[in-house]
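Chemist: Provided below are the primary sequence and the corresponding predicted coordinates.
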Amino acid sequence: MDIIPVLDVAHGQVVHAVEGKRSAYRPIETPLAKSTEPAELARGLRALFPFRKIYIADLDGIEGRGRNTRLVPALSQVLPHTEIWIDAGTGSRGAARAVLAAPIATLVVGSESLENVRVWHDIVADAPSRTVLSLDFRGNEFMGPEALFDDPTLWPARVIVMTLDRVGSGGGPDVARLQDIASRAGSRRVYAAGGIRDRADLDRIRAVGAAGALVASALHAQKITAGDLKEIAGR
């Protein structure tokens, strides 16, 4: 099972994400690092566990302020053997190519950033093996083209189920939604995102078909420990 730590980055700082309410995000406080600088947090995560992947939410790109082009190069210096998943609000083929120009980068495309399925086809055509689709939800609402949610044949090999209002909420993952999507995903690897609180939640989502999870708050609060990570990685 893949546990993928998350760094939400805005204005050059790692911030604490809460329920997808981005205007309320504040600089993170964590025992893993002495500052909010992304590379410093990456070092703290590296000391905790040799994660194979890390997920970066470039909030400047997502919110239309311009992509942080320094993020991937800076993090690749700290984590040279880690696959860097990055969501920068990519909504066009040109923007996708700019992200994929960094060989270590894996592009995450959030459904909330897509105008229609045609745009998704254009983006994923260039590098399907390096493109991850995030199916984004807020409450019961799917954020994106409905056809993309309804037709699993459009999904790539890796899919995130992102429940934005559960991010940083302590409310637990949306197990029912995750189970539904995993049941339709076939051989695709499905990752849970939003609401993971502890080791018990990881066991719950694994039981309904999740291949992994995106985790932030539980790592900083030490609710998921290095021992948990070692045991889970061995499965």
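Modeler: That came through, no problem.
Chemist: okay, CA-based contacts and neighbour counts for the rest of this
Modeler: OK.
Chemist: gap between the residue nearest the centre of the chain and Tyr191?
Modeler: Centroid-nearest residue in the chain, with C-alpha atoms, centre = their mean: Tyr55, separated by 4.7 Å. Going from Tyr55 to Tyr191 by C-alpha to C-alpha, to the nearest Å gives 12 Å.
Chemist: swap in Ile86?
Modeler: Ile86 is 15 Å from Tyr191, by C-alpha to C-alpha.
Chemist: for this structure, what spans make up the strands?
Modeler: All strands of the chain, identified by DSSP state E, fall at 2-10, 13-16, 26-27, 53-58, 83-87, 105-110, 131-138, 141-142, 158-163, 189-193, 212-215.
Chemist: List of residues touching the longest one?
Modeler: Which is strand 2-10. For strand 2-10, the surrounding residues in contact (C-alpha atoms under 8 Å, 6 or more residues apart in numbering) are 14-17, 38, 45, 51-60, 211-216, 219, 229, 233.
Chemist: Need the overlap of contacts for Tyr55 and Tyr191.
Modeler: Leu214.
Chemist: mind listing what the residue nearest to Gly44 when sequence neighbours are not counted touches?
Modeler: Closest residue in space to Gly44, ignoring its immediate chain neighbours: Leu32 at 4.7 Å, by C-alpha to C-alpha, 6 or more residues apart in numbering. Residues in contact with Leu32, defined by C-alpha under 8 Å, 6+ apart, are 41, 44-45, 48, 220.
Chemist: A further structure is provided below for comparison with the first:
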Amino acid sequence: MHIIPVVDLLRGQVVRGIRGERQHYAPIESPLCGSSDPREVVPILLDYAAADTLYVADLDALTGGAVQAELLSRLLKHNPGLTLWLDAGFADMIVFDMLRGELSRLGADAARVVPVFASESLASRAQAAAALADRNRSILSLDRRGEEALDPAGLWNATTLWPQRLILMALERVGAYDGPALDLLKSVRAQAPGDTRLIGAGGIRHADDLACAAAAGADAWLVASALHDRRIPRVER
């Protein structure tokens, strides 16, 4: 199972995400990293998980503020070879293109930022179709909290719009150690085109959960708390 480390960024600090209740997120206290400074946290997470991809949830942007472009620029500069999957509440490609303009001073490094388009942020089917037109590059996060799909555009059922990379974001399980949503994973795998890469999010407690998720059809998993708390052993390169 491929592990993709996650950092939630709020006002320049890494915070611990729990059940998607963003108003309660606080700077992380990490047995693994000993810091909430993303410049220290990110390289430690990447090394521990033997990863070259990082998922970033920019909570400033997700709660109506500006994208933390300067911080993202520093993370890319100081972590060569890193691919950064960015969830910043992109409602369409226009918003992402504005961010790409801010990052353009990095030159070729700006191409290492890949937008994650979340179903909770895409307001219409037309916006979703435009954002996800490049099926090979775009990433769609299908978001839910409990049994409620966060999906104003109806993307959970729009399988023809699904790109090759599809995140199943069970917010009620994030940071909660409730176990992965295996039934949900199996259901989406049964509907998805054969070349779809499914990435789960939420609930991982230990390495056995990752094995069960792989058996249920996951290709990768977004992980934060189980890495910080050392519930998953270091991945050897």
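Modeler: Right, received. Where do you want to start? Fair warning: this is a prediction, and the values are worked out from it, not measured in the lab.
Chemist: before we move on, the earlier item: contact partners for the residue nearest to the centre of structure 1?
Modeler: 4-7, 84-87, 214.
Chemist: repeat that for 10 Å
Modeler: 4-8, 83-87, 106-108, 214-216 (C-alpha atoms under 10 Å, 6 or more residues apart in numbering).
Chemist: Which of these ranks first by neighbour count?
Modeler: Leu107 (28 neighbours; other C-alpha atoms under 10 Å).
Chemist: Leaving out the residues flanking it, which one is nearest to that one?
Modeler: Nearest one to Leu107 of structure 1, counting by C-alpha to C-alpha, 6+ apart, is Thr131 at 4.8 Å.
Chemist: Counterpart of the one you found over in structure 2?
Modeler: When structure 2 is aligned by TM-score structural alignment, Thr131 of structure 1 is paired with Ser138.
Chemist: which residue ranges form the helices in structure 2?
Modeler: For structure 2, the helices defined by DSSP state H cover 38-48, 59-62, 69-78, 93-103, 125-131, 182-191, 207-216, 225-228.
Chemist: Can you say which of those is packed in most?
Modeler: helix 225-228 (a mean of 23; mean count of other C-alpha atoms under 10 Å).
Chemist: what packs against that helix?
Modeler: Secondary-structure packing of helix 225-228 of structure 2 (3 or more C-alpha pairs under 10 Å, 6 or more residues apart in numbering; DSSP states H and E): strand 2-10, helix 38-48.
Chemist: Now the ones you listed in a markdown table, please, with extra columns for distance to Ala123 of structure 2.
Modeler: Listed next are these as a markdown table, based on distance: least, C-alpha to C-alpha, whole Å:
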| stretch | distance to Ala123 of structure 2 |
| --- | --- |
| strand 2-10 | 23 |
| helix 38-48 | 31 |
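Chemist: Nearest to Ala190 of structure 2, out of those?
Modeler: Ala190 of structure 2 lies closest, by C-alpha to C-alpha, to one member of these: strand 2-10, at 20.5 Å.
Chemist: so how far is that closest one from its chain's centroid?
Modeler: How far strand 2-10 of structure 2 lies from its chain's middle: 6 Å, per C-alpha atoms, centre = their mean, to the nearest Å.
Chemist: Show me the one of the helices and strands packed on helix 225-228 of structure 2 that comes nearest Ser187 of structure 2.
Modeler: strand 2-10 (20.5 Å).
Chemist: Can you spell out the matching residue range in structure 1 for that closest one?
Modeler: Using TM-score structural alignment, strand 2-10 of structure 2 pairs with 2-10 in structure 1.
Chemist: number of nearby residues for Pro31 of structure 1?
Modeler: Other residues within reach of Pro31 of structure 1, judged by other C-alpha under 10 Å, total 12.
Chemist: who's in contact with Tyr177 of structure 2?
Modeler: Here Tyr177 of structure 2 is in contact with 18-19, 202-206, 225-226 (criterion: C-alpha under 10 Å, 6+ apart).
Chemist: Tell me which residue of structure 1 matches up with it.
Modeler: With TM-score structural alignment as the criterion, Tyr177 of structure 2 matches Gly170.
Chemist: So what does Leu198 of structure 2 match up with in structure 1?
Modeler: Taking TM-score structural alignment, Leu198 of structure 2 has Val190 as its aligned residue in structure 1.
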